[in-house]
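J.: pasting the sequence and the predicted coordinates here, then a few questions.
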Amino acid sequence: MAKTNAKVTARKKRVQRIRVKISGTSDRPRLSVFRSNKHIYAQIIDDTQHKTLIAMSTGHKEFDAEGVGDKCEQAKKVGLLIAEKAKSAGIEKVVFDRGGYLYHGRIKALSDGAREGGLVF
């Protein structure tokens, strides 16, 4: 059996515990966040249809990192861009899924950017 990092295992448990309480519907989809060491990813997901409606990350071709400083500022810009895409798709209200991470740093910056962009959660 392969060894698994204790941090990764603990985060997966937190994700499952959160996902029992949070789910996205057609009228209020879920804004899910994943954070790696290098990038941050955000998806708007409709859990009733099991489809990803909108996705944005720091590695996405529409994301321009020039003039953006640290990772927190990049996360805020990703939040603004995903909110802009959601507004154009007719999505105004979402449920925020922090993905087992603390609501701090890059996760908080992404949610603040999404709120500034016009998403309500």
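T.: It's in. Every value quoted in this text rests on a predicted model; they were computed, and no experiment measured them.
J.: could you use CA atoms for every contact and neighbour count after this?
T.: Fine.
J.: enumerate the positions of the helix with the most length in the chain that are buried.
T.: Counting residues, the longest helix in the chain under DSSP state H turns out to be helix 71-88. For helix 71-88, a neighbour-count test (16 or more other Cα atoms under 10 Å) marks 71-86 as buried.
J.: against which helices or strands is that helix packed?
T.: strand 40-46, strand 51-57, helix 106-116 (3 or more Cα pairs under 8 Å, 6 or more residues apart in numbering; DSSP states H and E).
J.: relative to helix 71-88, how tilted is the longest one?
T.: Okay, so that is helix 106-116. Counting by axes from the mean of the first three to the mean of the last three Cα atoms, to 10 degrees, helix 106-116 lies at 40 degrees to helix 71-88.
J.: packing partners for helix 106-116?
T.: If contacts are counted by 3+ Cα pairs under 8 Å, 6+ apart, helix 106-116 sits against helix 71-88.
J.: okay, now the residue lying closest to E92 once chain neighbours are set aside: neighbour count?
T.: Excluding the flanking residues, the one nearest E92 by Cα to Cα, 6 or more residues apart in numbering is L119, at 5.2 Å. Residues near L119, counting by other Cα atoms under 10 Å, number 23.
J.: ok, now how distant is L119 from G90?
T.: Going from L119 to G90 by Cα to Cα, to the nearest Å gives 11 Å.
J.: want to compare, so here's the second one:
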Amino acid sequence: MSKNESRVRRARQTRIKIAEQLAHRLSVHRSNQHISAQLYSPCGTKVLAAASTMEADIKKAVEGKGGNSAAASQVGKAIAERALKAGVTEVAFDRSGFRYHGRVKALADAAREAGLKF
């Protein structure tokens, strides 16, 4: 089993548990250069809010370096603000099979500080 197949398997198990809870899902995707987050409705079909280091305002705030923890913190703050604006305060965190450290942890901590409850 390859590294990516293992990650996808872990992600699938997490999504099954979150679907059983019928909670809003904050999903994170990480690449070498960027990080993005999306907030899904409980049924999982509608995206309520999204934020990414590929957006112009966030890219300007992190000076074009989207692959570091500072950029992940900016994305976490942005997704929390947009979620609160959409009326969502509690979410289930879906790390998409990525380990909870580094950029994924920085995004989650920033979202918590901005007002989201996990």
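T.: That came in fine, so what should we check first? In this text, all values refer to a predicted model and were calculated from it rather than measured experimentally.
J.: list the TM-score for the superposed pair.
T.: Here the TM-score for the pair of chains, by TM-score structural alignment, normalised by the length of the second structure, is 0.87; 115 aligned residues with a Cα RMSD of 2.0 Å.
J.: related to what we said a few turns ago, what's the longest helix of the first structure aligned against in the second structure?
T.: Aligned by TM-score structural alignment, helix 71-88 of the first structure falls on residues 68-85 of the second structure.
J.: what lies in contact with the matching stretch?
T.: Stretch 68-85 of the second structure is contacted from outside by 35-39, 48-53, 58, 61-62, 65-66, 89, 102-104, 106-116, using Cα atoms under 8 Å, 6 or more residues apart in numbering.
J.: the same query, at a cut-off of 6 Å, please.
T.: A49, A51, S52, V62, R103, A106, L107, A110, A111, A114, L116 (Cα atoms under 6 Å, 6 or more residues apart in numbering).
J.: what separation is there between the fourth one and R112 of the second structure?
T.: For V62 of the second structure, the distance to R112 of the second structure equals 20 Å [Cα to Cα].
J.: cool, and the second one?
T.: Taking Cα to Cα as the measure, A51 of the second structure and R112 of the second structure are separated by 15 Å.
J.: please say which of those two ends up with more neighbours.
T.: Between A51 of the second structure and R112, A51 has the larger neighbour count (other Cα under 10 Å), namely 21 against 15.
J.: contacting residues for the aligned partner of the residue nearest to E92 of the first structure in the second structure?
T.: Taking TM-score structural alignment, L119 of the first structure has L116 as its aligned residue in the second structure. Residues near L116 of the second structure by Cα under 6 Å, 6+ apart: A80, T89, E90.
J.: export these as TSV, with columns for distance to Q13 of the second structure.
T.: Formatted as TSV, the contacts of L116 of the second structure follow (distance: Cα to Cα, whole Å):
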residue	distance to Q13 of the second structure
A80	25
T89	24
E90	20
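J.: out of those, which is nearest to C43 of the second structure?
T.: Of all the contacts of L116 of the second structure, E90 has the smallest distance to C43 of the second structure: 15.0 Å, by Cα to Cα.
J.: just give me the neighbour total for the closest one.
T.: 16.
J.: same question for the one 5 residues further on.
T.: By the criterion of other Cα under 10 Å, R95 of the second structure has 22 neighbours.
J.: give the aligned equivalent of it in the first structure.
T.: With TM-score structural alignment as the criterion, R95 of the second structure matches R98.
J.: and the spatially most central residue of the first structure, how far is that from G67 of the first structure?
T.: Closest residue to the average C-alpha location of the first structure: V33 at 2.6 Å, with Cα atoms, centre = their mean. To G67 of the first structure, V33 of the first structure is 23 Å away according to Cα to Cα.
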